[in-house]
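Trainee: A structural model of the following input is requested.
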Amino acid sequence: MSRIGKRIIDIPSKVTVKIDGQHVAVKGPKGELDRVLPEQVTVEQEGETIRVLRRDESRIARQRHGLSRTLVANMVEGVSNGFEKRLQIQGVGYRAQVQGRNLILNVGYSKPVEIVPPEGIQLAVEGNTNVIVSGINKEIVGNTAARIRAVRPPEVYKGKGIRYAGEVVRRKAGKAGKK
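Mentor: Predicted coordinates:
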C-alpha cells in the first residue's frame, strides 16, 4: 500500500472542504481551490480529517493513490498558508523590478524580458536581485518560478544567471592556460 496515500490529511480550523464525488473544493483564508480527482480513488471526510482511498488494487489505482492524496494536501496547505518560491539573480548588471503586476528582468539581453504572471500569482522583488513568487496553488507557483529561471539559467563557468534560493550550481574549471 502507498505510504504517502495512507497518511491522513488534517484540516485546519479556518479551512472548509466540500467533496462531491470526484470533485474536491477547498476554501480557506487565502482563497479557494478545486480539483477533479481520478476515478481510481475516493475521498472521505471524517470530522477534521480527510482520507484518500483507492477503489481497487489495480496498478493505475496504486499509482494515482499517493498522487491524489498529495494534491488534496497541497490544496489544504495552499488555502491556509500559501506557497512561495525564491529566486536569486547573480551577474554584473543583472537585476529585476516589478512594474504593475509584471516582472521586468535585465539579465544581459539587448532588451529587458517581461514576465506576465498567471492569475493568482504575486511577484515581489527584494533588493533588485531576489525574486519571490507566491500564491495558493503549488503547481502554478512552481511553474512560474521555472519560467523565470528559464529566462537565463545559471551557467557553469561564472555562475551568472537566475537560480533558486539555495540551489548549488556546479562550476567548471574553464580553459587551461598555455604552458
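Trainee: only C-alpha atoms for contact and neighbour calcs from this point on.
Mentor: Fine.
Trainee: buried sites along the helix or strand encompassing Ala96?
Mentor: Element membership for Ala96 (DSSP states H and E) is strand 95-99. Within strand 95-99, the residues that count as buried by 16 or more other Cα atoms under 10 Å are 95-98.
Trainee: out of the residues you listed, who's nearest Gly21?
Mentor: Here the nearest of the buried residues of strand 95-99 to Gly21, counting by Cα to Cα, is Val98; it sits at 41.7 Å.
Trainee: is it true that the closest one touches Gln122?
Mentor: No. Using Cα atoms under 8 Å as the test, Val98 is too far from Gln122 to be in contact (10.2 Å).
Trainee: before we move on, the earlier item: for the buried residues of strand 95-99, which one is nearest Met75?
Mentor: For the buried residues of strand 95-99, the nearest to Met75 is Val98 (27.4 Å; Cα to Cα).
Trainee: name the nearest residue to Glu48, ignoring sequence neighbours.
Mentor: Nearest non-adjacent residue to Glu48, counting by Cα to Cα, 6 or more residues apart in numbering: Ile11, 5.3 Å away.
Trainee: over to Tyr164?
Mentor: Leaving out its chain neighbours, Tyr164 is closest to Leu87 (Cα to Cα, 6+ apart), at 4.3 Å.
Trainee: re the thing from before, show the subsequent helix or strand relative to the strand holding Ala96.
Mentor: Moving toward the C-terminus from strand 95-99, the next helix or strand (DSSP H and E) is strand 102-106.
Trainee: helices and strands around the lengthiest helix in the chain, which ones?
Mentor: Counting by DSSP state H, the longest helix found in the chain is helix 59-80. Packing partners of helix 59-80 (3 or more Cα pairs under 8 Å, 6 or more residues apart in numbering; DSSP states H and E): helix 3-6, strand 23-28, strand 31-36, strand 41-46, strand 49-54, helix 138-151.
Trainee: quick one more, to check against the first:
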Amino acid sequence: MSRIGRMPITVPAGVTVEVAEGNVVTVKGPKGQLTRALCPVMDIKQEGNTITVSRPNDDKLNRSLHGLTRTLLHNMVVGVTEEYKKELEVNGVGYRVAKEGKNLVMNLGYSHQVIVPEIEGISIDVPAPNKIVIRGCDKQAVGQFAAEVREKRPPEPYKGKGIKYADEVIRRKVGKAGGKK
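Mentor: From the prediction side, this is the model:
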C-alpha cells in the first residue's frame, strides 16, 4: 500500500468537504472554496472529520494514483484553512516592484515597465521595493503564477540579477579572467 495514500486526512473545524458523483470534490473554508475533479476510480470516504482514500485493486495505474489523489485532497484542505504563499526577491541595481491597483508593476532593466495583472484567486503583496509575496488557496495556481512572474527576468549566474524565489540559491559563475598582455 502507498504510505501517503493510507494516511487519513483530518478536516479542521470550519471546513466542509463534499464529494459529489464522479469524485468531484468541493472544499469550503475560511480562506476560500476549491473544486477539483479527482480520479473517479479512487474511493473517497468521509467519516466524521476524517477522509480516507482507497484504491480498488493493485494495478500499476491505481497504485500511482492512490497517493496523488490523497495529496491533492490534503492540499485543498490546507489551502482553504491556511493559504499557500510564495516569496520572490528582486535583485539588481534599479530593479524595483510596486503594486498599482490590482497590477504588479516591475522595473527590471528593460526599456519599459513590465505589468502583470492579478488573477482571480491570487493576491499579490509588495512589502518592500524588492520583495513580492504571492498568496492563494490553490497550491498549483500560486506556484504557476510565481513561476510566470519569475520568468519575466530569471536570475543570471554572473551577478545574480533578476527575480528569484526567497529560498532559492543561485549558483554563481566566475566572470572573464581579464588578465593583461
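Trainee: please work out the TM-score for the two chains.
Mentor: Superposed pair, TM-score by TM-score structural alignment, normalised by the length of the first structure: 0.97. Supporting alignment: 179 aligned residues with a Cα RMSD of 0.9 Å.
Trainee: which helices and strands does the strand holding Ala96 of the first structure pack with?
Mentor: For strand 95-99 of the first structure, the elements it packs on are strand 102-106, strand 121-126, judged by 3+ Cα pairs under 8 Å, 6+ apart.
Trainee: ok so, going back, for burial, what's the neighbour tally of the residue nearest to Tyr164 of the first structure?
Mentor: Residues lying near Leu87 of the first structure (other Cα atoms under 10 Å) number 21.
Trainee: how much does whichever strand or helix holds it stray from the second structure?
Mentor: Per DSSP H and E: Leu87 of the first structure is located in strand 83-90. Taken against the second structure, strand 83-90 of the first structure registers an average deviation of 0.4 Å after superposition, with mean Cα distance after the TM-score superposition for the first structure.
Trainee: what packs against that strand?
Mentor: The contact analysis (3+ Cα pairs under 8 Å, 6+ apart) places strand 83-90 of the first structure against strand 130-135, helix 138-151, strand 161-164.
Trainee: to Ala61 of the first structure, which of the ones you listed lies closest?
Mentor: From those, taking Cα to Cα, the stretch that ends up closest is helix 138-151, at 22.0 Å.
Trainee: in that closest one, what's buried?
Mentor: For helix 138-151 of the first structure, the neighbour count (16+ other Cα under 10 Å) marks 138, 140-142, 144-146, 148-149, 151 as buried.
Trainee: quick revisit: tabulate the helices and strands packed on strand 83-90 of the first structure (JSON lines), appending distance to Ala176 of the first structure.
Mentor: Converted to JSON lines, these look like this (distance: least, Cα to Cα, whole Å):
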{"stretch": "strand 130-135", "distance to Ala176 of the first structure": "34"}
{"stretch": "helix 138-151", "distance to Ala176 of the first structure": "30"}
{"stretch": "strand 161-164", "distance to Ala176 of the first structure": "24"}
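Trainee: mind checking which of those is nearest Glu44 of the first structure?
Mentor: Among these, the nearest to Glu44 of the first structure by Cα to Cα is helix 138-151 (22.6 Å).
Trainee: identify the residues contacting the residue nearest the centre of the second structure.
Mentor: Centroid-nearest residue in the second structure: Gly143, 2.9 Å away (criterion: Cα atoms, centre = their mean). Listed by Cα atoms under 8 Å, 6 or more residues apart in numbering, the contact set of Gly143 of the second structure reads Lys86.
Trainee: tell me the spacing between it and Lys85 of the second structure.
Mentor: Distance of Gly143 of the second structure to Lys85 of the second structure, computed by Cα to Cα, to the nearest Å: 8 Å.
Trainee: now Val24 of the second structure. Nearest residue, chain neighbours left out?
Mentor: Nearest residue to Val24 of the second structure, sequence neighbours excluded (Cα to Cα, 6+ apart): Ala37, at 4.2 Å.
Trainee: now that neighbour: how far from Thr26 of the second structure?
Mentor: To Thr26 of the second structure, Ala37 of the second structure is 9 Å away according to Cα to Cα.
Trainee: so for these two, which sits in the more crowded spot?
Mentor: With neighbours defined as other Cα under 10 Å, Ala37 of the second structure and Thr26 compare such that Thr26 has more, 18 against 13.
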